[in-house]
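> Fold the following for me, if possible:
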Amino acid sequence: MALSANDRSIAGFTMAGHSLVHWFETSIPIFLVVWLAEFDVSVAVLGLVLAPSYGLFGFGALPAGILADKYGPKRLVLACLAGMSLGFLVLAVSTSIYAIAAGLIVWGLAASVYHPSGLSLISTGVAERGTVFAYHGIAGNVGIALGPFVAATLLIFFPWQLVAALLAIPGLFAVVYGLSADFDPTGGVEGMDASEASDKALSLSDLLGNTRTLFTSVFALVFVIVTFEGLFYRGMLTYLPEILQGLPALEGFTVGPDLEGIEPSRYIYVGFLVVGIVGQYAGGKLTDRMIPSRGLLGIFVVLAALALAFIPVTGMGMAPLLVLCGLLGFFLFAIQPFYQDAVAVHTSADSRGLSYGYTYLGEFGLGSGSIAIGGFLLDAFSLATFFAVLAAFALIGAGLSAGLLTLLDRSESPRAAETGSDD
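Next up, the predicted model:
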């Protein structure tokens, strides 16, 4: 079925927003390598600078969802786009590590608004939700890959301050586009208009009551599982560019004789993210054939094994390093559809928005703790210790997933318990 004009307008608006959130998010680790040299700080110090911004990216999701219900998701998404661009413009004029921290905090606070607002807009404004959610996911994946690719390429030719400013330009264009976008934000819900939608915003007592219900159910275990996935995800995603640059396997390696100044580590990181797009697609397909807890258990075990294998494999040369990074990228993103599915099947429809708000708080908020932890480990201990701790996060996630699977095995039909079906 073809999308209606309203569905197309919302799809374009949210696809722009989703791609740009991840465009900014995944370009930041590329700058990390430059800032370490520019400001002569340790990895631990820079980790403490990065952690609050990524923490806000997660912790801000819950209040952002409440504000989106009250003031409308379009306003919140526009504020997100403007705020993220402003944050990068602050980076562009930064001359100290403190100014860098301020710019990143502005970005993190603004970015936290997107997911609850954008997903809320699609869920209430679109008739063909499945199709638009698919386009929305693809746009996010494109941003994940393009952000670091463009940042790495521009850094070959321009100083990092100018690159930060150039990266902000698409966000500013998106604001202009969004202001002109015309759509009904409640067009997908029969008999509801925008004023009625704002009247349905959660009161404090509703929020507390629904939160209590969620965390006295199986969702509480799912939330902890997602948090440990977030600790692995954020630690790996943040420090991999810096780790790759210092590997002996890349010493003396050049992309081409006429391309002096290109850091191959940055493009390996981009490739890692591109493979992640395939992993996320494959994981989404597998959620139709496998209960979420079993998929989570299997992928956590694989991630732990890959983290433990990083040090010995990277000593084998370039080819094994590329294979390892490809596998890490694939499984790091393949796990995401499984925890998203687990949230859906272990919560009721009327608390789904709140449950995803808490999910992103665990994934991006609590998960950002690995930025500070990782910076400390890389500065004070060996690279092997860093990957051992990441492996421990994954193994704890595997153990919790096994617990979830065992809990469901006690029911008459584990698949029905986890999928909500009667099969």
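> Every contact and neighbour count from this point should use C-alpha atoms.
OK.
> roughly how far out does stretch 163-171 sit from the chain middle?
How far stretch 163-171 lies from its chain's middle: 20 Å, per C-alpha atoms, centre = their mean, to the nearest Å.
> Show me what counts as buried in that stretch.
163, 164, 165, 166, 167, 168, 171 (16 or more other C-alpha atoms under 10 Å).
> what would those look like in TSV with secondary structure and distance to residue 282?
Shown next, in TSV, are these (DSSP: H, G, I helix; E, B strand; the rest coil; distance: C-alpha to C-alpha, whole Å):
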residue	secondary structure	distance to residue 282
163	helix	33
164	helix	33
165	helix	35
166	helix	33
167	helix	30
168	helix	32
171	helix	30
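> need those residues in JSON lines with distance to residue 357, can you?
Converted to JSON lines, those look like this (distance: C-alpha to C-alpha, whole Å):
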{"residue": "163", "distance to residue 357": "32"}
{"residue": "164", "distance to residue 357": "29"}
{"residue": "165", "distance to residue 357": "31"}
{"residue": "166", "distance to residue 357": "31"}
{"residue": "167", "distance to residue 357": "28"}
{"residue": "168", "distance to residue 357": "26"}
{"residue": "171", "distance to residue 357": "24"}
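> Nearest to residue 47, out of the residues you listed: which one, please.
Within those, distances to residue 47 taken as C-alpha to C-alpha reach their minimum at residue 164, with 19.2 Å.
> Following up with a second sequence; could you model it the same way so I can compare the two?
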Amino acid sequence: MALDSNDRSIAGFTMTGHALVHWFETSIPIFLVVWLAEFDVGVALVGVVVALGYAPFGLGALPGGILADRFGTKRLILSCLAGMSLAFLAIAAAALVESIYAIAVGLVLWGVAASVYHPAGLSLISTGVEERGTVFAWHGIAGNVGIALGPFVAATLLIVLEWQYVAALLALPGLVAVAYGLRAEFDPQAAAETTDEESTKSLSPAELLGSSRALFASAFAIVFVLVTFEGLFYRGTLTYLPEILQGLPAMDGVDLGAGLEGIEPGQYVYVALLVVGMAGQYAGGKLTDRVRAARGLAAIFAILALLALAFVPVSGLGLPVIVAYCAVLGFFLFAIQPFYQEAVAVYTPPDGRGLSYGYTYLGEFGFGAASIAIGGFVLGSSLELFFAMLAGFALVGASLAVALAAGVDWVLWSVGEEATADD
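Purely as a prediction, here's the structure:
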């Protein structure tokens, strides 16, 4: 079914926002290398500085969801785009004082601004779009485009420009997006039964606690834990896979040709995984219109568990097989995302959708990031144990999805109703 004008307008607006969030996010590690050379500081300090930017990106998702319900999704997304752009301009200006701490301030500002996008953008799609699955798919693809283009553009510009000018240039698309967003017109509640006034009401602390309690007394409790385990698998995989790939014997002696000396071939395989992920996002989004979210989640989690267990045997079969394996992994790693986004929409009420997605991305980006620390420790002990850990995360997610598919959600809803009645 073709998208109507309202769906198309929301799709264009949210795709732009999603691409730019990841455009900024994935360019930061490129600058890290430059900052190590530019400032007389150690890797540990620069790592802490960069972590200061990423931390609020995940932890701010819950406040972002609350703000989306209070002030409206469009207003919040525009603030996000403007804030991220201004933060990168502040990072560029830090070169004037030649201080790594000034860069830290800019990164914190970026993390705070970026944190509100996912709960606001997904809330807007879930309440404003009739063809949710299709728009979730295109929205995910746009995010993958940003993931791939951010580091590519940053690294290319750094060949000819100083880092501060590159940071400033990266901010320009965000400012253009703000101008575009101000002119975009759509109904953010076209697909919801609630009114805009109801969906943007202000929550007192007591009301917030009550709304949160109601959410976690429902099937959303299972969805939240499920998303957290998806985040553990996702972050652990994408953080360490480039390093793991580069250390494989199959990568030794790969000749990339004249002019490409010094470039690690594992990075090309990794980028290819992200590109295939766009197809996975699209396929997953289209399937959410035909397959129940819980069943789709159970199936893809099971596939991811098998893929994790297969890595070590596959890694010894040669470069073509490894590339094919990474393509399949990339497809399913991103195909799962529209399904959990749809699950949040299915198992939560429209007037609390921003709060719901806030909790969702607290689990995905906040708690899910724990696998970076856990994975580094486990990987230092054994490659086999690392992928067994990832398989375990996926199997827990599959079990939770099976519980949803089996109807546990109705039991939880009834428990929530009884708790409300007792109060």
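> wait, which of the buried residues of stretch 163-171 of the first structure is closest to residue 222 of the first structure?
residue 171 (33.7 Å).
> if I line the two up, what does that closest one land on in the second structure?
Matched by TM-score structural alignment, residue 171 of the first structure corresponds to residue 174 in the second structure.
> Could you count how many residues lie near residue 10 of the second structure?
Residues contacting residue 10 of the second structure under the criterion other C-alpha atoms under 10 Å number 25.
> and if you look at the one 4 residues further on?
If you count neighbours by other C-alpha under 10 Å, residue 14 of the second structure ends up with 29.
> what residue of the first structure takes the place of it?
That one, residue 14 of the second structure, aligns with residue 14 by TM-score structural alignment.
> shouldn't that match be in contact with residue 118?
Yes - counting by C-alpha atoms under 8 Å, residue 118 is a contact partner of residue 14 of the first structure at 5.8 Å.
> Pull the contacting residues for residue 189 of the first structure.
124, 125, 127 (C-alpha atoms under 8 Å, 6 or more residues apart in numbering).
> Name the member of those residues with the most neighbours.
Using other C-alpha under 10 Å as the neighbour test, the contacts of residue 189 of the first structure are led by residue 125, with 25 neighbours.
> Would you mind measuring from that one to residue 18 of the first structure?
Remark: distance between residue 125 of the first structure and residue 18 of the first structure (C-alpha to C-alpha, to the nearest Å) = 16 Å.
> With residue 145 of the first structure instead?
Distance, residue 145 of the first structure to residue 18 of the first structure, by C-alpha to C-alpha: 13 Å.
> Then residue 228 of the first structure?
From residue 228 of the first structure over to residue 18 of the first structure the distance is 24 Å, taken as C-alpha to C-alpha.
> try residue 171 of the first structure
Distance, residue 171 of the first structure to residue 18 of the first structure, using C-alpha to C-alpha: 11 Å.
> Mean distance of stretch 323-333 of the second structure to its aligned residues in the first structure, please.
When the first structure is overlaid, stretch 323-333 of the second structure sits 1.0 Å from its aligned residues on average, using mean C-alpha distance after the TM-score superposition for the first structure.
> Helices of the stretch 201-350 of the first structure, residue ranges please.
For the stretch 201-350 of the first structure, the helices defined by DSSP state H, counting those that start in this stretch cover 204-214, 219-245, 264-286, 292-314, 318-334, 336-345.
> which residues touch the fifth one?
Going back to what we said before, that points to helix 318-334 of the first structure. Residues contacting helix 318-334 of the first structure (C-alpha under 8 Å, 6+ apart): 233, 249-250, 268-269, 271-284, 299, 302-303, 306, 310, 313-314.
> try 7 Å
Under the criterion C-alpha atoms under 7 Å, 6 or more residues apart in numbering, residues 233, 249-250, 272-273, 275-276, 278-280, 282-283, 299, 303, 306, 313-314 lie in contact with helix 318-334 of the first structure.
> How about stretch 33-41 of the second structure?
Taking C-alpha under 7 Å, 6+ apart as the rule, stretch 33-41 of the second structure contacts 43, 46, 100.
> Pull out the buried members of those residues.
Applying 16+ other C-alpha under 10 Å to the contacts of stretch 33-41 of the second structure flags 46, 100 as buried.
> Distance to residue 22 of the first structure and mean neighbour count added to the helices of the stretch 201-350 of the first structure, as JSON lines?
JSON lines is the format used below for these (distance: least, C-alpha to C-alpha, whole Å; neighbours: other C-alpha atoms under 10 Å):
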{"stretch": "helix 204-214", "distance to residue 22 of the first structure": "28", "mean neighbour count": "13"}
{"stretch": "helix 219-245", "distance to residue 22 of the first structure": "12", "mean neighbour count": "23"}
{"stretch": "helix 264-286", "distance to residue 22 of the first structure": "11", "mean neighbour count": "21"}
{"stretch": "helix 292-314", "distance to residue 22 of the first structure": "22", "mean neighbour count": "21"}
{"stretch": "helix 318-334", "distance to residue 22 of the first structure": "13", "mean neighbour count": "20"}
{"stretch": "helix 336-345", "distance to residue 22 of the first structure": "15", "mean neighbour count": "22"}
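> quick one: which of those helices is nearest residue 379 of the first structure?
Residue 379 of the first structure lies closest, by C-alpha to C-alpha, to one member of these: helix 219-245, at 11.7 Å.
> Just want the angle from the closest one to helix 336-345.
Counting by axes from the mean of the first three to the mean of the last three C-alpha atoms, to 10 degrees, helix 219-245 of the first structure lies at 170 degrees to helix 336-345.
> Which elements pack onto helix 219-245 of the first structure?
When contacts are defined as 3 or more C-alpha pairs under 7 Å, 6 or more residues apart in numbering; DSSP states H and E, helix 219-245 of the first structure sits against helix 5-39, helix 264-286, helix 336-345, helix 369-380, helix 383-409.
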